[in-house]
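A.B. asks: Take this sequence and fold it.
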Amino acid sequence: MIRIENVRKNYGTFTALDGLTLNAAEGTVLGLLGPNGSGKTTTVKVLTTLLAPDSGDAWVAGHSVSKQPELVRRNLGLSGQYAAVDEKLTAFENLHMVGRLYGMNRRNASARAHELLADFRLTDVAGKRAGAFSGGMRRRLDLAGAVVARPKVVVLDEPTTGLDPRGRLDTWEVVADLVSAGTTVLLTTQYLEEADKLADHIAVINHGSVIAEGSASELKNRAGSERVDITIRNATDLQLASSILAAQTRGSSAPDVEPAALRVSVAAPGGHGVLVRVLAELDARSVPVTEASLRRPTLDDVFLQLTGGSAQPQGHTRKDEVPA
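C.D. replies: Here you go, the predicted model:
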């Protein structure tokens, strides 16, 4: 349903996409992860025909974004980083308007609006102006607008940015319902837990190209086996704790130190044995420990290991890619 092949896009001397290649099967969620400046927003713009690639091509439901943009738009819905709802219109009026813009007659647009209000649990507020909605309700209304025309593909560009936990969970439920109905979803997100929860396949991009892809489990396996996390009481002991963790893992990987959280974490192929030895050594060196755990790698670990931090090029100050 989504195919991107060797797409390149430059803004002057800045390379936003550098031979990007991605695929998503029907009825699946493709999660697109990457730090700011990695190429996520440019990818969305190319796929939604808002930006022409310099070379390469992309297809949505078999239609080329370069040669058949109108057919692409007929098969695609978009929900951007900010909910695109008219605050002066009611929830019903917003969806009815979108249906009319897609060419539906008044009866069909009204029926579709009522259907979506029920599907997205907005029936009770159908007659209320969108300007009075919470962030989660506005997001649900925006998602409903993106599927008025029953598109085969929906692009969600950081759909839960700024939402509270309840709003985020509601959005996840909506996405799961879309996929269960056969819709293919491209999801860009800064929340790794979100990708872990929703995505069937995850692609990590940096500097405009894919640097790793696979299922969440496959990517986690790339980060090694278990990890030891130690939280200590005193900031003055951070360096010592880091040295102890490095020594007990025989320098297999450098410990990650989080000064604000007073936490040190390291990959521990030895698992439980490493944790026991670390705690014994910390006790022997009189380093007070407030929390200790042994856990599987998370997507956060994978992300940091793969990207090494921000992808922002020097002198680039915008939140994401250079705008078209």
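
A.B. asks: CA only for contacts and neighbour counts going forward, please
C.D. replies: Will do.

A.B. asks: And the strands in this structure?
C.D. replies: Assigned by DSSP state E, the chain shows strands spanning 2-11, 14-24, 29-33, 55-60, 63-64, 76-79, 153-157, 184-188, 201-206, 209-214, 227-232, 256-258, 263-267, 289-295.

A.B. asks: Give me the residue at the spatial middle of this structure.
C.D. replies: Thr189 (1.8 Å; CA atoms, centre = their mean).

A.B. asks: Leu30 is in contact with that residue, correct?
C.D. replies: No - judged on CA atoms under 8 Å, Thr189 makes no contact with Leu30 at a distance of 10.8 Å.

A.B. asks: And the residue nearest to the centre of the chain, how far from Leu33?
C.D. replies: 6 Å (CA to CA, to the nearest Å).

A.B. asks: And this one, please, so the two structures can be compared:
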Amino acid sequence: MRYGTTDVLRGLDFTVRPGEVLALLGPNGAGKSTTVEILEGFRLPSAGRVEVLGADPARADERWRAEIGVVLQSWRDHANWRVRELLAHFGRYYEPFARPGRPRPFDVDELLALVRLTEHSGQRAGSLSGGQRRRLDVAVGIVGRPQLLFLDEPTAGFDPQARREFHELVHRLADVDGTTILLTTHDLAEAEKVADRILILADGRIVADGSADQLARQVAGRTEVRWSRAGERFVHATEDATSSVRRLLNEPGEEVRDLEVRRTSLEETYMEIVRRRESAPVAAVAEEAHR
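C.D. replies: Model prediction:
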């Protein structure tokens, strides 16, 4: 994707598997929003090929759009609608696209229970709390039982309890209804909790792809095993923590105490990957000047 002479995205190449929860991470300006907008069909790429559910999003028809759910970062203004009426209203648009084995739309009572808004079904949307309104946003996004759901910064501004409930909802959608989910977030702990796989964008490119554990191993490659024995503290770096712990516990001598296995956190991994990417162009220029 190019704006004028500036390349915002440079040769992205990735696939999202059915039923997967994929998190897209990256610093501001990395190209996350542009990537998602292209996948949703809201923005045309400058070059390359895009395929979502077997179709080019920019040219897809209404039947394709009925398979896509979109939850934007900002709350939609439906303040005067009552919750049940709003979901029933949006649901009617999906009735022509029902197909065998996947009833469409969601039954309103089932959907209210899924997003935990049953007790609030008669309230006006404007009277809901921030977390409740966000769950209503998700309900509107999934009322048509989409195969693929886009979530843009889904828990921005949430308190810890609302964030935890939202993470449980994401897992239910993926595990129970088989929904494929692509989310963007700045919350690294959130990505680690809900995502099967994480893509990190920097400077318009994918610089890392894998689970939180896989990315940590790529960056650090080692895990720290920490313990104390006979009043002395020990730290051992290893690539195989299981074998190290087993060997340690089988050694003769004083009892092992305060045993701890510390893996590199996703935050540490993310910061190191982005730092390496940002310093790479500088290193390349310095090397060329040296030559």
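
A.B. asks: circling back to that earlier point, how about the contacts made by the residue nearest to the centre of the first structure?
C.D. replies: Residues in contact with Thr189 of the first structure, defined by CA atoms under 8 Å, 6 or more residues apart in numbering, are Gly31, Leu32, Leu33, Asp157, Glu158, Pro159, Ala195.

A.B. asks: For the equivalent of the third one over in the second structure, grab the count of nearby residues.
C.D. replies: If I follow you right, that is Leu33 of the first structure. For Leu33 of the first structure, the aligned position in the second structure is Leu25, judged by TM-score structural alignment. Neighbours of Leu25 of the second structure under the rule other CA atoms under 10 Å: 24.

A.B. asks: quick revisit: same list, the strands of the first structure, but as CSV with distance to Ser310 of the first structure please.
C.D. replies: Output for the strands of the first structure, formatted as CSV (distance: least, CA to CA, whole Å):
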stretch, distance to Ser310 of the first structure
strand 2-11, 19
strand 14-24, 14
strand 29-33, 12
strand 55-60, 26
strand 63-64, 32
strand 76-79, 25
strand 153-157, 19
strand 184-188, 16
strand 201-206, 9
strand 209-214, 14
strand 227-232, 23
strand 256-258, 16
strand 263-267, 20
strand 289-295, 25
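
A.B. asks: Excluding chain neighbours, what is closest to the counterpart of Glu268 of the second structure in the first structure?
C.D. replies: Aligning on TM-score structural alignment places Glu268 of the second structure opposite Asp301 in the first structure. Distance criterion CA to CA, 6 or more residues apart in numbering; nearest residue to Asp301 of the first structure, sequence neighbours excluded, is Ala223 at 6.7 Å.

A.B. asks: Show residues contacting stretch 241-252 of the second structure.
C.D. replies: With CA under 8 Å, 6+ apart, stretch 241-252 of the second structure has contacts from Thr223, Glu224, Val225, Thr238, Val256, Val261.

A.B. asks: Please apply the same query to stretch 163-176 of the first structure.
C.D. replies: So stretch 163-176 of the first structure is in contact with Phe120, Gly135, Gly136, Met137, Arg139, Arg140, Pro159, Thr160, Glu194, Leu198, going by CA under 8 Å, 6+ apart.

A.B. asks: Can you give me the stretch of the second structure that that stretch aligns onto?
C.D. replies: Going by TM-score structural alignment: stretch 163-176 of the first structure matches residues 158-171.

A.B. asks: rewinding a little: can I have the buried ones of the contacts of stretch 241-252 of the second structure as a ChimeraX selection?
C.D. replies: Those of the contacts of stretch 241-252 of the second structure that count as buried under 16 or more other CA atoms under 10 Å are selected in ChimeraX with:
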select :223,224,225
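
A.B. asks: Include distance to Glu85 of the second structure when you put the contacts of stretch 241-252 of the second structure into a markdown table, please.
C.D. replies: Converted to a markdown table, those look like this (distance: CA to CA, whole Å):
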| residue | distance to Glu85 of the second structure |
| --- | --- |
| Thr223 | 53 |
| Glu224 | 55 |
| Val225 | 56 |
| Thr238 | 58 |
| Val256 | 62 |
| Val261 | 51 |
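
A.B. asks: thinking again about what came up before, from Ala162 of the second structure, how far off is the match of Leu33 of the first structure?
C.D. replies: On the measure of CA to CA, Leu25 of the second structure and Ala162 of the second structure end up 21 Å apart.

A.B. asks: Please apply the same query to Ala88 of the second structure.
C.D. replies: 24 Å.

A.B. asks: Repeat that for Arg49 of the second structure.
C.D. replies: Applying CA to CA to Arg49 of the second structure and Ala162 of the second structure gives a distance of 38 Å.

A.B. asks: Show me which of those two is the more surrounded one.
C.D. replies: Ala162 (18 against 8).

A.B. asks: Tell me the residue in the first structure aligned with Leu182 of the second structure.
C.D. replies: By TM-score structural alignment, Leu182 of the second structure lines up with Leu186.

A.B. asks: pretty sure its match contacts Glu26?
C.D. replies: No - applying CA under 8 Å, one finds Leu186 of the first structure not in contact with Glu26, separated by 11.0 Å.

A.B. asks: and Arg229 of the second structure, how many neighbours does it have?
C.D. replies: Counted with other CA under 10 Å, Arg229 of the second structure comes out at 14.

A.B. asks: Just give the nearest non-adjacent residue to it, would you?
C.D. replies: Nearest to Arg229 of the second structure is Val256, by CA to CA, 6+ apart, at 5.2 Å.

A.B. asks: I'd assumed Arg226 was in contact with the one you found.
C.D. replies: No - counting by CA under 8 Å, Val256 of the second structure stays clear of Arg226, with 10.1 Å between them.

A.B. asks: how far off strand 197-202 does the longest helix along the second structure point, in degrees?
C.D. replies: Across the second structure, the longest stretch assigned as helix under DSSP state H is helix 266-290. Relative orientation of helix 266-290 of the second structure and strand 197-202, computed by axes from the mean of the first three to the mean of the last three CA atoms, to 10 degrees: 40 degrees.

A.B. asks: on that earlier part again, would you mind telling me which of the strands of the first structure is nearest Gly308 of the first structure?
C.D. replies: Gly308 of the first structure sits nearest to strand 201-206 of all the strands of the first structure, at 10.1 Å, using CA to CA.
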